[in-house]
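Student: Please work out how this folds:
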Amino acid sequence: MTGRPEVLFPLFGTLTALDGVGPKTAQTLANIGVEKPRDMLMTLPQSGVDRARRASVREVNAPAVVTVAVTIGAHYPPKTRGRPYRVHVTDAETTFQLVFFHARGDYLQKLLPTGQERLVSGKVEIFDGIAQIVHPDHVVPLDASDDIPAFEPVYPLTAGVTQKLMWRASRSALAMMPELAEWIDAPLMAREGWPDWDDALEQAHNPKKMQDLSSDHPARRRLAYDELLAHQITLALARAASRRAKGRVSEATGVLQDKVLQSLPYRPTAAQTRAVAEIAADLAAPHRMNRLLQGDVGSGKTLVALMALLCAVEAGGQGVMMAPTEILARQHLEGLRPLAESAGVVLEILTGRDKGNERAAKLAALAAGEIQILVGTHAVFQKDVVFHDLRLAVIDEQHRFGVAQRMELGAKGAATDVLVMTATPIPRSLALAQYGDMDVSVLDEKPPGRTPVQTALISTARMDDIVERLRKAVVEGRQAYWVCPLVEESEVVDMTAAEERFKRLRAALGEGVVGLVHGQMPPAEKDAAMARFVAGETKVLVATTVIEVGVNVPNASIMMIERAESFGLAQLHQLRGRVGRGAAASTCLLIYQPPLSESGKRRLEILRETEDGFRISEEDLAMRGAGDVIGTAQSGIPRFRIADLERQAGLMALAQTDARKLLQDDPQLDSPRGQAARKLLWLMEQDKAIRLISVG
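Tutor: Sure thing, here's the model as predicted:
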C-alpha cells in the first residue's frame, strides 16, 4: 500500500489554506491540536447560540442573546477616559443602547452610520433600567443577514482565536471534503439511520438546534463510529498479524493439572474452569496466544495462571510468570510453590537480588530445562537469562508493562504464548479500546471461602475513636492495614505523612506493634517490613499505596484508608481487596475529611453499596472520564476527537465485531469496502494499521 491517497491531500495540507487562517493563527490553533484541515473537520462545535431574527429586544428575557434589525440614532462618545462609548438604536418596538469600551470613534461611525439600518446580534442586558448590548457579536447590513446563522455553532477555543474565525475556517474545511466511497457496512447504516460521511460532517458543523449537538444525534454517532471503527480495524489487523505469526503447538495432557486439583481443599469456580479451557485451546493452536485474563480482586487469577503454566509444562516446555515488583514475585512464589510441589513440578524464583553463584546455578538449571516454571521480576529479561524451551509467559498487572515489553518477552522464546493478567476490572469499552488486539477471558465469580467486607464511612474528626477501635482489635489478635493519603504526586510528601501517622500509632498502640512501608524505602527494608507483617510480628502496617497490588495476608481483616476521598474508585476497590482473604469477618473504614464534594461523596457511597469491581469501574468511568480511570500517561488508550468512550461504549463493541468480520472476509482489504476502509485509516491517521496491511 503506497502513500496517502491523492484525494485526501487537501485535508492534510497546511492550515493556512483555510479561509482567515494566517501563519500566526495556525500556530495558535496547533495548541488545541488543530494542525491541518482534517483536524478542523474533526473539531465539532460543543454548544450553540440561538441567533434567530426577532422583531424587538423585548421578545427575550434579558440577559439573553438576541438578533434584531435596528435604525441607528445618535452617537455619545465618552466625556472622560475609561468611560464607554454609547450608540442609541431603535428596533420595531423600543430604543436601546449599543455599548463599546476602548473603541475608536471613527471606526464606530463607519460601522454604525446614524440614520441607517443594520442587523445586530449580541447579549442584551438590563443596566439601570435600560436595555443594552455590550460589544455586539455581529453588526451587518440587512442584505448580508445570511452572515448570521439562525443557530450559531460554538467551537472549543484557545486564546487568540475567535468564534468568527472558527466559523469561517470550518466552512472552508467543509468545502475541501472529497467524495469518498462508503466504508460502513450498508445494512448497519440503514439500521442506524446514519447519513453519509460528508453529510454527517455538514450536519455536525451546522446544527439547527441544541438537540443537534447531542452525542446521540445520527450525524455525531456516525462520525464517532468512524473513529472507533478505524481504531478497531487497526487492532484487528494487529491481532491478525500476531495470529499469523507462527506459534508452537503446546498440547496439555491434564496430568499435572489433575494432581493440583486433587490437592485443593475446594473446587474451582465455573469461571476459572472456563478460562483454563480457553487458554488451553489457545496453547494447542498453531498461532501465538495473546490473551488477557481479567478478574476482580480475589477472583482466583493465580490458580488459573498456574493451570496455564502447567499446560506448558505438560507439553514438555517451560513457563515464566512475571510480576511488577519483588514483593509480588515472592508472593506468587509462596502461593504457587506448594501447589507445584503437589504435582512434582520444579518452580524457582529469579529477581534482581540473586547474585553470584546462586544466580549462576539458577541460570544453568533454567537453560538445562530443570526449572520448569520460573517466577520473577523484569530481571528475567536480562541477556544472560536463557530458557531451555519457553512456551508461555504470564504477565501480572499489565499497566506496568507496555506492549514493547510484551514483544521483548516474545523474543525470549521461539514463539512464546502470552497471557496478561489484570486485577483492575476495566469497563468493557475501555478494555476494547486498550486490549482490542487481545482475546479476553473474564473471571466474574468469587471462589468459596472469601468473606464479604463490611465498608463504613467515618470522618477524620473521630480520629481518637478510630485509633481506640484499632487498639481493641489488635488486643483481640487482629491485623490491620493503615493506608496514608495520596498527597499531590510527591512521594516525599507521602513519606512524611506516612512517617507522622506511624509515630502517632506507635505512641498509641505500643512499640513493635506497628510497621511502616513507603515508596522511598530501600527494597530490602520494604520487604523486611512486609515480611514481619506477613509473619504476624507487627499487627498494623502503615503504608502508602505500595500495598495496592496483590499483597496477601489472610489474617489481616481491617483496612483503614485515611483521606479516602483523595483516591480514585478503582484504587479504593483494590485496597479494600487486600482484606477479606481469610475466614475472619473483615472491615474497611473509609476515613474522610469533611466537607465532601458531591463526587467525593458519590464515590465513597458506591463503595459502601457494592463489592462488584466491574460495576465500580463503570461508575468510575462515568464520573472521571476515560483518561483518568487507567491513568492516561501509560494507558495506551487512544485520544478520540468525537467518540466518547463513557457514553458510547456500545458503539465500541459494535466497531470491534464489525472490524473483525471485515478482516475475516477481506484480510487484505481489497474489496470495494476494504478499499474504502483503507481511506478511512488514512483519514483517521492510523498509519500503524496501514503498515500492517502493507506487510501482510
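Student: only C-alpha atoms for contact and neighbour calcs from this point on.
Tutor: Fine.
Student: quick one: buried residues of the helix or strand encompassing residue 66?
Tutor: Element membership of residue 66 [criterion: DSSP states H and E] is strand 64-76. For strand 64-76, burial by neighbour count (16 or more other C-alpha atoms under 10 Å) applies to 65, 66, 67, 68, 69, 70, 71, 72, 73, 75.
Student: what does the helix or strand hosting residue 500 contact?
Tutor: Residue 500 is part of helix 491-509 when elements are defined by DSSP H and E. Residues outside helix 491-509 that contact it (C-alpha atoms under 8 Å, 6 or more residues apart in numbering) are 467, 471, 484-487, 512-516, 518-520, 542-544.
Student: to compare against the first, here's another:
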Amino acid sequence: MQAAMLAPTEILARQHLDALSPLAETAGLRLGFLSGRVKGRARADILAALERGEIDILIGTHALLTTDVQFHDLALVVVDEQHRFGVFQRLALAEKAGHAVDVLVMTATPIPRTLTLGLYGDMDVSRIVLKPPGRKPIDTRVISLDRLDAVVDGIGRAMRAGAQIYWVCPLVEESEKSDLAAAEDRHAHLQQIFGSKVGLVHGRMKAAEKDAVMADFKAGALAILVATTVIEVGVDVPNATIMVIEHAERFGLAQLHQLRGRVGRGAAASTCLLLRAADAGEVARTRLNIMRETEDGFVLAEEDLRLRGAGDVLGTRQSGLPDFRLADLEAHGDLMAMARDHARLVMTRDPELKGPRGAALRVLLYLFERDAAVKYLKSG
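Tutor: Okay, the predicted model is just below:
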C-alpha cells in the first residue's frame, strides 16, 4: 500500500522529504516528491512510477491534488498544517484511493471545525504538549501602532546585539480600500533606516527569488526579513528571536500562533510583538490578549471556537456559529461525549435506523430539520 503526505508550501514539503529520507532508506521504502516546480519528463516519470506502485510514500504540495496524480493503492493520507487547506482539498487527496483510507491531520492550531469533529467522535485527537528540549517561552506583547517608532528603535538595538528579526505585514502593496501597511512599503521604510540588512519575501515573488532571500536570512546576511504570511509555516531559522506582526488584529488566532512559532526555535530568549491599530475592536483585542496569555495551540483553538463558531459538521464551512437548537459545545462537552457513545451504539445495532428506536431518531432528525443527515451516514 501507499501513503501520501501533503504540506502547504514547498519549503515545508522539502523539509519533510529531508527528514523522512534516512528513515525510508533504512526501512527500504521508496519516496517520491511532487510540487509545482516539478515539470515535464521528471513529473511524468514520478506519476508513472506512482501509478505502478513503485513509490511507497509521495510527499508534496497542492500538486498532489491534481487529477493526473493517480495512486496504485493509497491507504494513508497525512495532511500537515491542516488549517491551511480547505475541506474539499483534504477530501480530494483521500478520494484518490477509491476506497476508505486512514487520514492523519496535523496542526499547531486546530480549526474550530476539527475540534467539533473531535467532540462528535468522528476524529480521534492526540496532543503533544511538550516543547522540544531547550526551547524557552516566547515573551508576547501587544503594542499600539502609535508606538511604531519606539518599536523600530528597539529593533535597531536588537540588531546591533546580533539578533535576527521577522517583520510580517498582511498585504503586499497598498490598496485604496485598506489602510493596512504593505510589505513593500515597510521594507522600503526599514531599508532607509537599516540599509542592505533588510530583505523582503512575499507570495508574488518567483520561487527562486524567495529561496535566495530565505537562504540569505538563514545564513545571517540579512538581519530583518519583511514578509507576508508566506513564512507562516515551514521556515526554520533558530537564530531569529524577534517576530513583529503588524496589524495583528487582522489575523486569526491560528495564523498568529503559527507566525509566533517562527521564533523561539533556538536556545535564546525570543519575543513576539503584536502591533495593533489604536482603534482595534473588542473581539480583536480579546484575541490578542489570549495570544499574550498562552502558547498552547489547543487553548487558542478552543478560544477560536468560542469566538468564531464551529462551522458545518455536515458541510464545508470551517468556522461560523453552529446551528444547534439546544446544545452549547462549550457548556455541554460532557453531554456531547455521552451522546456520541449513544449514537455509536445505535449505529452499531441499527445502522439503517429501521427499528423502533431508529424510527424515533428519524422523527427527531425531521423535527430538528436535520433529516438530510441520514444520507450522510454512509459517507463518513
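Student: what's the TM-score for these two chains?
Tutor: Remark: TM-score between the superposed chains equals 0.82 [TM-score structural alignment, normalised by the length of the second structure]; 375 aligned residues with a C-alpha RMSD of 3.6 Å.
Student: ok so, going back, just checking, what packs against the strand holding residue 66 of the first structure?
Tutor: Judged by 3 or more C-alpha pairs under 8 Å, 6 or more residues apart in numbering; DSSP states H and E, strand 64-76 of the first structure is in contact with strand 47-50, strand 53-54, strand 85-90, strand 117-127.
Student: Figure out which of those is closest to residue 409 of the first structure.
Tutor: Closest approach to residue 409 of the first structure among these (C-alpha to C-alpha): strand 47-50, 48.0 Å.
Student: what stretch of the second structure lies opposite the closest one in the alignment?
Tutor: Across the second structure, nothing matches strand 47-50 of the first structure (TM-score structural alignment).
Student: and if you look at stretch 448-456 of the first structure?
Tutor: Against the second structure, stretch 448-456 of the first structure falls on residues 133-141 (TM-score structural alignment).
Student: Between its first and last residues, what's the separation in the matching stretch?
Tutor: This stretch, stretch 133-141 of the second structure, spans 24 Å end to end (C-alpha to C-alpha, to the nearest Å).
Student: Filter the contacts of helix 491-509 of the first structure down to the buried ones.
Tutor: Of these, these count as buried by 16+ other C-alpha under 10 Å: 471, 484-487, 513-516, 518, 542-544.
Student: Now distance to residue 231 of the first structure and mean neighbour count too, for the helices and strands packed on strand 64-76 of the first structure, in CSV please.
Tutor: Below are those laid out as CSV (distance: least, C-alpha to C-alpha, whole Å; neighbours: other C-alpha atoms under 10 Å):
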stretch, distance to residue 231 of the first structure, mean neighbour count
strand 47-50, 27, 18
strand 53-54, 43, 16
strand 85-90, 54, 20
strand 117-127, 42, 19
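Student: Go through the buried ones among the contacts of helix 491-509 of the first structure and flag which are in helices.
Tutor: residue 471 (DSSP state H).
Student: Now flag whichever of the buried ones among the contacts of helix 491-509 of the first structure is closest to residue 118 of the first structure.
Tutor: Among these, residue 487 lies closest to residue 118 of the first structure (C-alpha to C-alpha), at 57.8 Å.
Student: In contact with the closest one, which residues are there?
Tutor: Taking C-alpha under 8 Å, 6+ apart, one finds 493, 494 in contact with residue 487 of the first structure.
Student: And the buried ones among the contacts of helix 491-509 of the first structure, which is closest to residue 24 of the first structure?
Tutor: Closest to residue 24 of the first structure, out of all of these and judged by C-alpha to C-alpha, is residue 487, at 40.2 Å.
Student: show me where the stretch 151-300 of the second structure has strands.
Tutor: 164-168, 198-201, 224-227, 240-246, 270-276 (DSSP state E, counting those that start in this stretch).
Student: Give me the aligned partner of residue 380 of the first structure over in the second structure.
Tutor: Using TM-score structural alignment, residue 380 of the first structure pairs with residue 64 in the second structure.
Student: contacting residues around its match?
Tutor: 6, 34, 35, 93.
Student: For the residues you listed, pick the one with the most neighbours.
Tutor: residue 6 (27 neighbours; other C-alpha atoms under 10 Å).
Student: Kindly state which residue of the first structure is aligned to that residue.
Tutor: Counting by TM-score structural alignment, the partner of residue 6 of the second structure is residue 322.
Student: Could I get the buried residue list for the helix or strand where residue 304 of the second structure lies?
Tutor: Counting by DSSP H and E, the element that carries residue 304 of the second structure is helix 297-308. By neighbour count on 16+ other C-alpha under 10 Å, the buried set for helix 297-308 of the second structure is 297, 298, 300, 301, 302, 303, 304, 305, 307, 308.
Student: Name the nearest residue to the equivalent of residue 292 of the second structure over in the first structure, sequence neighbours excluded.
Tutor: If you follow residue 292 of the second structure across to the first structure using TM-score structural alignment, you land on residue 608. Among residues not flanking residue 608 of the first structure along the chain, residue 455 sits closest, at 5.3 Å (C-alpha to C-alpha, 6 or more residues apart in numbering).
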